[in-house]
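got a predicted structure plus its sequence, pasted below:
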Amino acid sequence: MSKKPLKKSIAIIGEGLTEWMYFDYIRRNRRYSFSLKPDLPKHSSYTYIFAKAEELCSKGFDVAFCVLDVDTILRENSLQEFRRSCGELPNKIIPITSYPCIEIWFLMHFMKTPQNRVYDSYEAIKKVLHTYLQGYEKTEGYFNTSGIFEKLEENNGLDTALKNSGAILTDLGREKDIFRSSFSEISLLIRHLDGCKNCNFQQDCKNCIRTLSTFF
């Protein structure tokens, strides 16, 4: 009797409430097989998140994606240290960054064309995002009552975001200064999860981590 193929164990570790609630929606809506760890993060520092990822991998997870905002890292003048930390990570731990924050990914759902523009803070993006998501704020109450994540996917919004993000990442990949435009690598994570879903999240799938190239 043949054994049932083992499933790949994937963890996504976010900085805070926004990341947790967004990926919880994505997991349910797109029927992805991954775990959100921890249930609700208490610390947003990348050192804590990397440590949590290493702990999960030591307990049997095949891969851990760390979803991080770059604005805090830049504000604390710790970019060089962050780069060094990323370079020391094992292949199983993948940093997925957004500059300045995850809200640029939300905004990409509404861009008619890719925009090579710098938003240097959450507040700068929030002003523009209010055009499409009235009253947007980083609170559990807003996320639970606004239907924000459903609104993001209206009118093929996710496909739009994937295309916009992909074009910006490709353009920045040709340049030495990746901070000449705001960007989000969440598109890479979504496409990776789609690939895993197509392979039914089989643990021995060869079409996996080694093909994923991120900025850090």
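That came through, no problem.

please make it C-alpha for all contacts and neighbour counts, starting now.
OK.

could you tell me how many residues sit around residue 34?
By the measure other Cα atoms under 10 Å, the count of residues near residue 34 is 18.

leaving out sequence neighbours, find the closest residue to it.
Distances taken as Cα to Cα, 6 or more residues apart in numbering put residue 10 closest to residue 34, at 4.8 Å, once the chain neighbours are dropped.

in contact with the one you found, which residues?
Residue 10 is in contact with 33-35, 61-65, counting by Cα atoms under 8 Å, 6 or more residues apart in numbering.

second one coming, line it up with the first:
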Amino acid sequence: MGTDNLFKKRQQKAQKQPTRATKNLSANKVLLIVCEGEKTEKNYFEALKHMFKVPSVQVVIDAGSGSAPNSVVKYAKEKLDKNPNVYDEIYCVFDKDKHAKFNNAHNTIKNIQESNKKSNKDIIFKGIVSDPCFEFWILLHFTKTTQQFGASGLSPCDEVQKHKKFLKDYKKDYDFTKIIESSLETAIKNANEVNALNESQSISPYTQVVYLVQRIKEIGKNND
């Protein structure tokens, strides 16, 4: 079943589903992943969902956001408000880098979570943050590093971008399928180790993308 068909069926059934508890009996969880205005994140998650055969994952780009975290969160909230009975889990994927409104985005997500809790809505609404940027997650497929990016005078994210030497013929519409197939478990291991250091020592870099990747893997296994 394709994503579009599943999405339309959820919309058609919305009036027949008075509670979220009823909808959660569905075998297929519908995940919405909202990314910044670049193709890298979308291409990666599209390759991942096809690998794990999870068509119920929708990946969209907030084309108007540029790289503004707050805009990504706002766009995701608008999607939720327009389709309150469609999505089970919503993830906002954005970079920390040096965004002035990063804390605003974080606080907005927290407010949405608290509002959902008070309204007894069991939908998951989370931010998936990488410090400094999503490309750090890509880098972890090849090597583990705790380098403090940005010390060279470049922006932290620009400094990570220099490591694209690992990606031969890299471009915005890059197909990540082979990298995921060969190196995903390496990336998960590296990310978990780096994140553990971040939690114990409060240092960057880190990436929460690993948690979303593991969630998609889990859903894929449950659908087998």
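Cool, the structure landed. Note that the structure is predicted; figures quoted are calculated from it, not measured.

re earlier: so what corresponds to the residue nearest to residue 34 of structure 1 in structure 2?
Aligned by TM-score structural alignment, residue 10 of structure 1 pairs with residue 31 of structure 2.

give me the residue at the spatial middle of structure 1.
By Cα atoms, centre = their mean, the mean C-alpha position of structure 1 lies nearest to residue 186, the distance being 3.5 Å.

quick one: that residue from residue 59 of structure 1, how far?
Distance from residue 186 of structure 1 to residue 59 of structure 1, counting by Cα to Cα, to the nearest Å: 25 Å.

now do residue 15 of structure 1
21 Å.

which bit of structure 2 covers stretch 26-33 of structure 1?
Aligning stretch 26-33 of structure 1 against structure 2 (TM-score structural alignment) gives residues 48-55.

gap between the two ends of that stretch?
Taking Cα to Cα, stretch 48-55 of structure 2 runs 10 Å from one end to the other.

go on, stretch 109-120 of structure 1?
End-to-end span of stretch 109-120 of structure 1 (Cα to Cα): 19 Å.

give me the residues contacting it.
71, 99-100, 108, 125, 132, 152-153, 157-161, 163-165, 167-168, 179-182.

what are the ranges of the strands in structure 1?
In order along the chain, structure 1 carries the following strands (DSSP state E): 10-14, 35-36, 63-69, 93-99, 183-184.

out of those, which gets nearest to residue 20 of structure 1?
Evaluated with Cα to Cα, the strands of structure 1 place strand 10-14 nearest to residue 20 of structure 1, the distance being 6.0 Å.

mean deviation, the closest one versus structure 2?
Strand 10-14 of structure 1: mean distance to aligned residues in structure 2 after superposition is 0.8 Å, counting by mean Cα distance after the TM-score superposition for structure 1.

who has more neighbours, residue 15 and residue 59 of structure 1?
residue 15 (22 against 9).

ok, and the closest non-adjacent residue to the more buried one?
Nearest non-adjacent residue to residue 15 of structure 1, counting by Cα to Cα, 6+ apart: residue 44, 4.5 Å away.

wait, doesn't the one you found sit right on residue 19?
No: counting by Cα atoms under 8 Å, residue 44 of structure 1 stays clear of residue 19, with 10.8 Å between them.

neighbour count for the two, which is higher?
Set residue 44 of structure 1 next to residue 19 and count neighbours by other Cα under 10 Å: residue 19 wins out with 22 against 15.

return the residues in contact with the more buried one.
Residue 19 of structure 1 touches 67, 102, counting by Cα under 8 Å, 6+ apart.
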